[in-house]
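# no sequence for this one, just the structure:
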């Protein structure tokens, strides 16, 4: 199966319309139809059910769509990593680190300072992203290393080293009755009147059902908390980002959060190896 055929099929499967898929691919519709038919003959399976008005996926087509997307993502990631290594060899920056905005700020500064002091250090580009995006950027080859947070981020298939584990706190509006307590439990904050937990986007961009406000970044959440519209449970280290209009209280039964440095298992970058070695040797 050729990469070109996979791209053609994924376009049709996502659009469920040959005309729109052909326009998206920048080709004419007849050769696209022939390519899909040839792919079906080669696989010995119908991938699409076609009528004069609709195009739908068969069971086999649904499987190929999921597998095809993963395969194409892997090909694209390989190309991006190869290009980055080539650029690094010409003296241009060769290390990209991605982390979630608003978290691990003190740790990140410590890691970058330690690595910069190494004699063979290369410039590090830092990408600050929204929740759960750093894992995707790393897997797509848009970053060389990432700071991930278990249990929220998946590290399956990645190489990792643990950098630290911490508890979580609930961030509340300053002056809320719970802020005078030394600690709380998850049951104490579930269903607080007027202070629902925020809803973060799923990986596909949709939001889970619930009463909480839709949010996309840490700054947005903190503003909603300060306005008395939400509360949020977040790692203890986020205290460093808080201002006087909010307060944090430890949540004893919230899951512990482990921060890890993660990188692709097939990485052959000396810069990545040096960076990981440096940050994992820090006290």
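Ah, there it is. The structure displayed is predicted, hence computed values, not measured ones.
# please make it C-alpha for all contacts and neighbour counts, starting now.
Noted.
# is residue 125 in a helix, a strand, or coil?
When classified by DSSP: H, G, I helix; E, B strand; the rest coil, residue 125 comes out as strand.
# how near is it to residue 148?
17 Å (C-alpha to C-alpha, to the nearest Å).
# how many neighbours does residue 172 have?
The tally of other residues near residue 172 (other C-alpha atoms under 10 Å) stands at 28.
# quickly find the element holding it.
Assigned by DSSP states H and E, residue 172 belongs to strand 168-173.
# what is the subsequent helix or strand relative to that strand?
Where DSSP H and E defines the elements, the next helix or strand beyond strand 168-173 is helix 186-189.
# who has more neighbours, residue 125 and residue 148?
With other C-alpha under 10 Å as the criterion, residue 125 and residue 148 differ in neighbour count, and residue 148 comes out ahead with 26 against 14.
# checking that one next. Helix, strand or coil?
Residue 148 - assigned by three-state DSSP - is strand.
# my read is that it contacts residue 134, right?
Yes - assessed by C-alpha atoms under 8 Å, residue 148 is found in contact with residue 134 at 7.2 Å.
# what helices or strands is the strand holding residue 172 leaning on?
helix 218-226, strand 232-235, strand 246-251 (3 or more C-alpha pairs under 8 Å, 6 or more residues apart in numbering; DSSP states H and E).
# against that first model, consider the following:
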């Protein structure tokens, strides 16, 4: 998390480049300077292009099942996965959760058997992580990119299987979760624990919905385009900042909806652990129809 995650950035790229199945948990925190230990998504966004899949949990229960899913997907696709849980908000809080039995988990996740040639074995000598000239290097990136896109379908498939096996009642499909009226005119898009606050604010609102992104990498652009058809106003809340541009999530949403005629607003919020309150979310909704080309700090 935070500075520690950035110190191992080189290793992250090596892990994904060597197609090693691996799962890590990132307790999302801000990046210095100035020194700050509280929550935002700066660390995860700094390594969003490292080749790791990235899942974001809203609460403790979702984090439990996202970790189980992460192992399944990582082993099937030979791509590492980072499960993001908001630092302090989730990592240092208590919440009742259902923990699946060991036997049930083993049924869903049997012992992993790596294929020959993917690990060091004296009986089958191979070179791993070797030197690649340009045309071969580009081919490895092309393969990883293609498999990351294929993972979108695998995540949906396995999330459905997982939900049935563990009797996990949820509205999501592993990539996104939509909460609110089907024909909402305003849709808020966000990652992580702030989704809980947004749900509380919009629970009685017949015009506003939440589209929670649970898989940031691979990015579910098609799902977003499909689920925002009815909306005139899109509000993206970013807990990270791409200095000199906009919010990382906002940039992705803008790209996904580039052919749609929608009023898209991007807010920076919760940086360095700043509270995102119900009042602030209410103000966002009130001002959703006001057009602005700027990424806004004041909610």
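Arrived safely. In this text the structure is predicted, and so the values were computed from the model without any measurement.
# quick TM-score on the pair, please.
Comparison of the two superposed chains (TM-score structural alignment, normalised by the length of the first structure) gives a TM-score of 0.30, and 140 aligned residues with a C-alpha RMSD of 6.1 Å.
# show me where the first structure has strands.
With DSSP state E applied, the first structure shows strands at 48-50, 55-57, 95-100, 124-129, 145-150, 159-166, 168-173, 232-235, 246-251, 257-263, listed in chain order.
# would you mind giving the ones you listed as TSV with distance to residue 37 of the first structure added?
Output for the strands of the first structure, formatted as TSV (distance: least, C-alpha to C-alpha, whole Å):
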stretch	distance to residue 37 of the first structure
strand 48-50	10
strand 55-57	14
strand 95-100	41
strand 124-129	41
strand 145-150	41
strand 159-166	40
strand 168-173	54
strand 232-235	51
strand 246-251	58
strand 257-263	39
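# count the neighbours of residue 14 of the first structure for me.
Residue 14 of the first structure has 13 nearby residues by other C-alpha under 10 Å.
# OK, contacts around it?
For residue 14 of the first structure, the contact set (C-alpha atoms under 8 Å, 6 or more residues apart in numbering) is empty.
# just to revisit the earlier point, what sits in contact with each of residue 148 and residue 134 of the first structure?
Residues touching both residue 148 of the first structure and residue 134 (C-alpha under 8 Å, 6+ apart) are residue 99.
# just the buried positions in the helix or strand in which residue 25 of the second structure is found, please.
If you go by DSSP H and E, residue 25 of the second structure is part of strand 23-28. Within strand 23-28 of the second structure, the residues scored as buried using 16 or more other C-alpha atoms under 10 Å are 23, 26-28.
# downstream of it, the next helix or strand is which one?
Remark: after strand 23-28 of the second structure, the chain's next helix or strand is helix 42-46, criterion DSSP H and E.
# after that next one, which helix or strand is next?
strand 53-56.
# buried set for that next one?
53-56.
# so which of those is the closest to residue 77 of the second structure?
The closest of the buried residues of strand 53-56 of the second structure to residue 77 of the second structure turns out to be residue 53 (C-alpha to C-alpha; 10.5 Å).
# so which of the strands of the first structure is nearest residue 18 of the first structure?
strand 55-57 (8.2 Å).
# other SSEs contacting the closest one?
Of the remaining helices and strands, those touching strand 55-57 of the first structure by 3+ C-alpha pairs under 8 Å, 6+ apart are strand 48-50.
# in the strand it packs on, what's buried?
residue 48.
# that one - contacts with which helices or strands?
strand 55-57.
# pick the most deeply packed of the helices and strands packed on strand 168-173 of the first structure.
Of those, the one with the most neighbours on average (mean count of other C-alpha atoms under 10 Å) is strand 246-251, at a mean of 22.
# on that earlier part again, take the buried residues of strand 53-56 of the second structure and lay them out in TSV including distance to residue 280 of the second structure.
Shown next, in TSV, are those (distance: C-alpha to C-alpha, whole Å):
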residue	distance to residue 280 of the second structure
53	31
54	27
55	25
56	22
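# closest one of the residues you listed to residue 73 of the second structure?
residue 53 (9.4 Å).
# hmm, the closest one is touching residue 81, no?
Yes - contact criterion C-alpha under 8 Å: residue 53 of the second structure and residue 81 qualify, at 4.6 Å.
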